[in-house]
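Student: build the 3D model from these lines:
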Amino acid sequence: MLVLGRKPEEYVMIGEDIKIKIVKSENGSLRLAIDAPKDLPITRGEVWEQRLKEQ
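Tutor: Coordinates of the predicted model:
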């Protein structure tokens, strides 16, 4: 697992077409903006884990 430090308004790229930008960091919480192809599903971790439990 890669761990990066980023400040608000900074971003990371995954490949050439996925951009994850830090929009806000406050009180230990982050707000992210994800720019990715529309056909790529994006799921929050807690939703993903719930789906795995239901299978």
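
Student: for the rest of this, base every contact and every neighbour count on C-alpha atoms.
Tutor: Noted.

Student: need the contact partners of stretch 28-45.
Tutor: 17-25 (CA atoms under 8 Å, 6 or more residues apart in numbering).

Student: flag every buried residue along that stretch.
Tutor: residue 34 (16 or more other CA atoms under 10 Å).

Student: quick one: end-to-end distance for it.
Tutor: End-to-end distance for stretch 28-45: 17 Å, by CA to CA, to the nearest Å.

Student: where does residue 48 land in three-state SS?
Tutor: What DSSP: H, G, I helix; E, B strand; the rest coil gives for residue 48 is helix.

Student: now the second one, please; I'll put the structures next to each other:
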Amino acid sequence: MLVITRKKGESLLIGEDIEIKIVKVEDGSVKIGIEAPKDKVILRKEVYENVKQENSEAIISADEILKLFK
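Tutor: Below is the predicted model:
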């Protein structure tokens, strides 16, 4: 893991086409801005993990339903 220190208004690049900019630092939280191509999906990790869990549960439910038809 790369750990980097940035101040308000500073940014970092990921590759040549993704820029992460520090927009605001206040009361222990940081607001960031992300500029990236439209084809890149950007999700908060907790949202990604919830969707992943729900998809896993849906697959299990679908398998159980299919067993009922056999």
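
Student: out of the contacts of stretch 28-45 of the first structure, what pair is the most spread apart?
Tutor: Farthest pair in the contacts of stretch 28-45 of the first structure (CA to CA) is 17 and 25. Separation: 23.8 Å.

Student: comparing these two, which residue is more hemmed in?
Tutor: residue 25 (14 against 9; other CA atoms under 10 Å).

Student: can you check which part of the second structure the strand ranked longest in the first structure sits on?
Tutor: As assigned by DSSP state E, the longest strand anywhere in the first structure is strand 18-26. The alignment of strand 18-26 of the first structure onto the second structure (TM-score structural alignment) covers residues 18-26.

Student: now do the buried residues in that stretch.
Tutor: Neighbour-count burial for stretch 18-26 of the second structure [16+ other CA under 10 Å]: 21-22.

Student: give me the contact list for it.
Tutor: 6-14, 30-37.

Student: need the distance between the two termini of stretch 12-26 of the second structure.
Tutor: 20 Å.
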